[in-house]
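Asks: model this:
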Amino acid sequence: MVTIHYFYDPMCGWCYGATPLIAALAENKDVALHFHAGGMIDNTLIAASFRQHILASDTQIAQLTGMPFAAAYKQRIKAEKNVIFDSYLPIQAIVAAKEQGITEYTTLSAIQQCHYVKGSPVNELTTLVTIAEQLGVDAKQFKTDILANKQPALVHIAHSKTMMATLAVQGFPTLLIETANGFERLAHNDFYGDVKQWQSYINNYL
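Replies: Next comes the predicted model:
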């Protein structure tokens, strides 16, 4: 058994691109995968000038990783008058769903699909409640947890930022594995689009 720490943000396109690699870790019974959400964007209106940068970056991610950025998502970024990105509410959703037994990977992946494929506004509570219901979460309790108690998510983000500062983690996604010599950075970006080789790479640590 090995322990791997995943530093990510739900609004990070490269984290979405890394989904197949993260899935392989989440499904590996010999890997204890710990998720650390960074809180990259706090309910921010995305300027029209910056949207072109986002779409250009998404094209690069899609070419390298093979992950789809669907037409509905692109159209929303291009055409919607007010596009708001928010890491905090989705992280609250991930923390709240975990309290009901849904893994962080499962909720994160569902949020990413909703954002990058369906083009839905994951900065809105109604969208996240719909996702939770589809995952089998008690929607009423889920909604209460998000609205009434933001503290667990804020504590989670603060802890992630402290770890990032201590371990010199500067961007998302970052994967660190615990070894006898301390923390070692995994070269995940060498394996985009090649899950089999990624699995072989991870198996070398087992």
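Asks: alpha carbons only for contacts and neighbour counts from here, please
Replies: Will do.
Asks: What are the buried residues along stretch 142-162?
Replies: 142-143, 145-146, 150, 153-154, 156-158, 160-161 (16 or more other C-alpha atoms under 10 Å).
Asks: Of these, which belong to helices?
Replies: Those of these mapping onto helices are 142-143, 145-146, 153-154, 156-158, 160-161, per DSSP state H.
Asks: sorry, back to before: dump the buried residues of stretch 142-162 to TSV, plus distance to residue 175.
Replies: Shown next, in TSV, are the buried residues of stretch 142-162 (distance: C-alpha to C-alpha, whole Å):
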residue	distance to residue 175
142	29
143	31
145	29
146	28
150	26
153	21
154	21
156	17
157	16
158	18
160	13
161	14
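Asks: Residue 37 contacts residue 162, correct?
Replies: No - the criterion here is C-alpha atoms under 8 Å, and residue 37 misses it with residue 162 at 11.4 Å.
Asks: Looking at the ones in helices among the buried residues of stretch 142-162, which is nearest residue 184?
Replies: residue 160 (16.9 Å; C-alpha to C-alpha).
Asks: Quick one: neighbours of residue 36, just the number.
Replies: 23 (other C-alpha atoms under 10 Å).
Asks: Can you tell me the closest non-neighbouring residue to it?
Replies: Spatial nearest neighbour of residue 36, chain neighbours left out: residue 7 (4.8 Å); criterion: C-alpha to C-alpha, 6 or more residues apart in numbering.
Asks: quick one: secondary structure of the one you found?
Replies: Three-state assignment for residue 7 (DSSP: H, G, I helix; E, B strand; the rest coil): strand.
Asks: re the thing from before, how about the ones in helices among the buried residues of stretch 142-162 in a markdown table, adding distance to residue 45?
Replies: A markdown table is the format used below for those (distance: C-alpha to C-alpha, whole Å):
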| residue | distance to residue 45 |
| --- | --- |
| 142 | 26 |
| 143 | 24 |
| 145 | 25 |
| 146 | 21 |
| 153 | 21 |
| 154 | 21 |
| 156 | 24 |
| 157 | 21 |
| 158 | 23 |
| 160 | 24 |
| 161 | 23 |
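Asks: okay but residue 156 is in contact with residue 37, surely?
Replies: Yes - Residue 156 lies in contact with residue 37 (C-alpha under 8 Å); the separation is 7.3 Å.
Asks: for comparison, sequence B:
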Amino acid sequence: MDAIHSKSAFVYGEVRRALQSGRYAPGQRIDPSGLAAEFNTSPTPVRLALYRLVGEGLIADHARSGLHVPLLTEVALRDLYDWMERLLLMACDIGVARTFQPSAKLEIASADDDLVKLTWQLFDAIARATTHWSLHHAVKRANDRLAPIRRAKKGLIEHADEELSQLDRHWRTRDIPSLKSALRDYHERRKQLVPTIVALLNDRIDYLH
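Replies: Got it, this is the predicted structure:
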């Protein structure tokens, strides 16, 4: 049993990273038997790993059609952006705990950098700095759900590298009023693009089919 759980934890980590890296597009089907072959394991650890991801909202179980990366509707995507914004603003209001150890500064040289990964790291740091586990956990889950969306819509936001650099600068200097204002602007830009993002995701799924 320990071997099964150990293998399941490994598969969980690999699939979670694959989701963040954009290997699976929103709406794409995930084949458990293919993963079992890829990781040279039996179906049981794969199922355990995938249903753990279902529980976290990173994979959707559509019963007859199987497991898929969630494809959000306009309402659901707008709600997810709003939820992330509210969580980050709450973290700003709580402030940085005295025991928090800051991480290294984000290095954003150009739009060619992995802005999806850097965005995840910055938002995670803002929440982690509060040392409130529940808030940090909520931001991590929202971050994970948004990661494939961020990667799929890459290119829709102009000057995204400059935008992220500004957010990081406000965070590093602890200019919380400016950070909160920039976070509102950041999410408002994306909420306005929700119809375009959802249409883009639907087009990609049609292509995959």
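Asks: Superposed, what's their TM-score?
Replies: Once superposed, chain against chain, the TM-score is 0.26 (TM-score structural alignment, normalised by the length of structure 1); 92 aligned residues with a C-alpha RMSD of 5.7 Å.
Asks: Just give me the closest of the ones in helices among the buried residues of stretch 142-162 of structure 1 to residue 174 of structure 1.
Replies: Closest approach between these and residue 174 of structure 1, by C-alpha to C-alpha: residue 160, at 11.8 Å.
Asks: Report the separation between that closest one and residue 50 of structure 1.
Replies: 27 Å (C-alpha to C-alpha, to the nearest Å).
Asks: any idea how far residue 47 of structure 2 is from residue 90 of structure 2?
Replies: 35 Å.
Asks: now residue 2 of structure 2
Replies: Distance from residue 2 of structure 2 to residue 90 of structure 2, by C-alpha to C-alpha: 39 Å.
Asks: Counting neighbours, go ahead and name the busier of those two.
Replies: Neighbours were tallied for residue 2 of structure 2 and for residue 90 using other C-alpha under 10 Å; the higher tally belongs to residue 90 (16 against 7).
Asks: Unless I misread the structure, the more buried one falls within a helix.
Replies: Yes - with three-state DSSP as the criterion, residue 90 of structure 2 is part of a helix.
Asks: Let me know the distance separating it from residue 136 of structure 2.
Replies: From residue 90 of structure 2 to residue 136 of structure 2 the distance is 11 Å (C-alpha to C-alpha).
Asks: try residue 85 of structure 2
Replies: 13 Å.
Asks: Check residue 203 of structure 2 too.
Replies: 33 Å.
Asks: With neighbour numbers in mind, choose between those two.
Replies: It is residue 136, of residue 203 of structure 2 and residue 136, that has more neighbours when counted by other C-alpha under 10 Å, with 22 against 11.
Asks: ok so, going back, between the ones in helices among the buried residues of stretch 142-162 of structure 1, which is nearest residue 2 of structure 1?
Replies: Proximity of those to residue 2 of structure 1 (C-alpha to C-alpha) peaks at residue 160, which lies at 19.6 Å.
Asks: who's in contact with the closest residue to that closest one other than its chain neighbours?
Replies: Nearest residue to residue 160 of structure 1, sequence neighbours excluded (C-alpha to C-alpha, 6+ apart): residue 36, at 5.2 Å. Residue 36 of structure 1 sits next to 5-8, 156-157, 159-160 when contact means C-alpha atoms under 8 Å, 6 or more residues apart in numbering.
Asks: now do 10 Å
Replies: 5-9, 91, 104, 156-161, 163-164, 174-175 (C-alpha atoms under 10 Å, 6 or more residues apart in numbering).
Asks: try residue 183 of structure 1
Replies: Residues near residue 183 of structure 1 by C-alpha under 10 Å, 6+ apart: 3-5, 167, 175-177.
Asks: I'd like to know which elements the helix or strand hosting residue 170 of structure 2 is packed against.
Replies: Residue 170 of structure 2 belongs to helix 160-172 when assigned by DSSP states H and E. If contacts are counted by 3 or more C-alpha pairs under 10 Å, 6 or more residues apart in numbering; DSSP states H and E, helix 160-172 of structure 2 sits against helix 115-128, helix 176-192.
Asks: tell me what the helix or strand that contains residue 89 of structure 1 is packed against?
Replies: In this assignment (DSSP H and E), residue 89 of structure 1 forms part of helix 88-99. For helix 88-99 of structure 1, the packing partners by 3+ C-alpha pairs under 10 Å, 6+ apart come out as strand 31-37, helix 104-116, helix 125-134, helix 139-148, helix 151-167.
Asks: now do 6 Å
Replies: Applying 3 or more C-alpha pairs under 6 Å, 6 or more residues apart in numbering; DSSP states H and E, one finds that helix 88-99 of structure 1 makes contact with no other helix or strand.
Asks: Give me the buried positions along that helix.
Replies: Buried residues in helix 88-99 of structure 1, counted by 16+ other C-alpha under 10 Å: 88-98.
Asks: now stretch 178-188 of structure 2
Replies: 179-180, 182-184, 186-188.
Asks: try stretch 16-36 of structure 1
Replies: Here stretch 16-36 of structure 1 shows 16-22, 24-26, 31-36 as buried, counting by 16+ other C-alpha under 10 Å.
Asks: what do you get for stretch 48-64 of structure 1?
Replies: Residues 55, 58, 61-62 are the ones in stretch 48-64 of structure 1 that count as buried (16+ other C-alpha under 10 Å).
Asks: and residue 34 of structure 2, how far is that from residue 47 of structure 2?
Replies: Computed as C-alpha to C-alpha, the residue 34 of structure 2 to residue 47 of structure 2 distance reads 12 Å.
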